[in-house]
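>>> how would this look folded up:
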Amino acid sequence: MEFPTIHTNFWDAVIAVPFVMIITQISKKLLNIPKKYVPTLAILIGLLVSVFYSHRHDLAAGLFMGWFYGSAAIGSYASLKTTIVEYRKTSE
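Modelled structure (predicted):
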């Protein structure tokens, strides 16, 4: 069995990950999702975006990149939140 060829492009880095992060945050606010389920929600949104939009013709690539989109959104949010919290502490 041969592994699928997966190309990371502009869509992946600049549009898909922020899109997943924004939709996750909107869902969190509108649906009152407990904090412990937000990472799972991000992964699910990433998988949906990837399988049904980005990589709709290759399920293996869609699943792999969807996991990447969700995980990158989780990491980006955590990094941004940590940076803001520490900046607020030092600027007081």
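>>> going by C-alpha atoms from here, please, whenever you check contacts or count neighbours.
Fine.
>>> check contacts around residue 68.
Shown in contact with residue 68 (CA atoms under 8 Å, 6 or more residues apart in numbering): residue 46.
>>> against residue 83, how distant is the residue lying closest to residue 23 once chain neighbours are set aside?
Excluding the flanking residues, the one nearest residue 23 by CA to CA, 6 or more residues apart in numbering is residue 45, at 7.9 Å. To residue 83, residue 45 is 25 Å away according to CA to CA, to the nearest Å.
>>> looking at those two, which is more packed in?
residue 45 (21 against 12; other CA atoms under 10 Å).
>>> helix or strand right after the strand or helix carrying the more buried one?
Assessed by DSSP states H and E, residue 45 sits inside helix 38-49. For helix 38-49, the succeeding helix or strand toward the C-terminus, using DSSP H and E, is helix 59-90.
>>> for that following helix, which positions count as buried?
Buried positions in helix 59-90, judged by neighbour count with 16 or more other CA atoms under 10 Å: 60-74, 77.
>>> and for comparison, fold this next one:
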Amino acid sequence: MDFPTIHTNFWDAVIAVPAVMIITQLIKLFLKVPRKFVPTIALVLGLIISVFISHRHSLVAGIFMGWFYGYAAIGSYASLKTSILAYRNGDKT
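You can find the predicted model right below:
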């Protein structure tokens, strides 16, 4: 089995990950999803966007990059939330 060639482009870095973050937050807001399921929702959204939109030519590439979309969105949200809370609390670390 050959590994697929995966090209990371503008779509991956600037549009897909923020799109996953925004859609996840909208789902969380409107559907009142329990907090413990939010990372799973982000991962599933990343997989759906990657497999059906950005890498529809290759299922393996879609799953591989979808995993990154989901986890990049989860990590970006966690980092942003931690930074905002630290700023509000006046932490100087």
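>>> work out the TM-score between the chains.
Scored against TM-score structural alignment, normalised by the length of structure 1, the superposed chains reach a TM-score of 0.97; 91 aligned residues with a CA RMSD of 0.9 Å.
>>> return the closest of the buried residues of helix 59-90 of structure 1 with respect to residue 53 of structure 1.
residue 62 (8.7 Å; CA to CA).
>>> so who does the residue nearest to residue 23 of structure 1 touch?
So, once contact is read as CA under 8 Å, 6+ apart, residue 45 of structure 1 ends up touching 20, 23, 24, 66, 70.
>>> can you tell me how far the fourth one is from residue 50 of structure 1?
Okay, so that is residue 66 of structure 1. 5 Å.
>>> repeat that for the first one.
When CA to CA is the yardstick, residue 20 of structure 1 and residue 50 of structure 1 sit 10 Å from each other.
>>> before we move on, what about the last one?
From residue 70 of structure 1 over to residue 50 of structure 1 the distance is 10 Å, taken as CA to CA.
>>> kindly report the same for the third one.
Counting by CA to CA, the separation of residue 24 of structure 1 from residue 50 of structure 1 is 15 Å.
>>> likewise the second one?
Taken as CA to CA, the spacing of residue 23 of structure 1 relative to residue 50 of structure 1 amounts to 14 Å.
>>> neighbour count winner among the two?
Per other CA under 10 Å, whichever of residue 23 of structure 1 and residue 50 has more neighbours is residue 50, with 26 against 15.
>>> my read: the more buried one touches residue 60, true?
No: counting by CA atoms under 8 Å, no contact exists between residue 50 of structure 1 and residue 60, whose distance comes to 10.3 Å.
>>> and for these two, which residues touch both?
Contacts common to residue 50 of structure 1 and residue 60, judged by CA under 8 Å, 6+ apart, are absent.
>>> now the nearest residue to residue 39 of structure 1 once chain neighbours are set aside: how far from residue 49 of structure 1?
In this structure, residue 39 of structure 1 finds its nearest non-sequential neighbour in residue 74, 6.2 Å apart by CA to CA, 6+ apart. Distance of residue 74 of structure 1 to residue 49 of structure 1, computed by CA to CA: 15 Å.
>>> with residue 14 of structure 1 instead?
Taking CA to CA, one finds residue 14 of structure 1 at 14 Å from residue 49 of structure 1.
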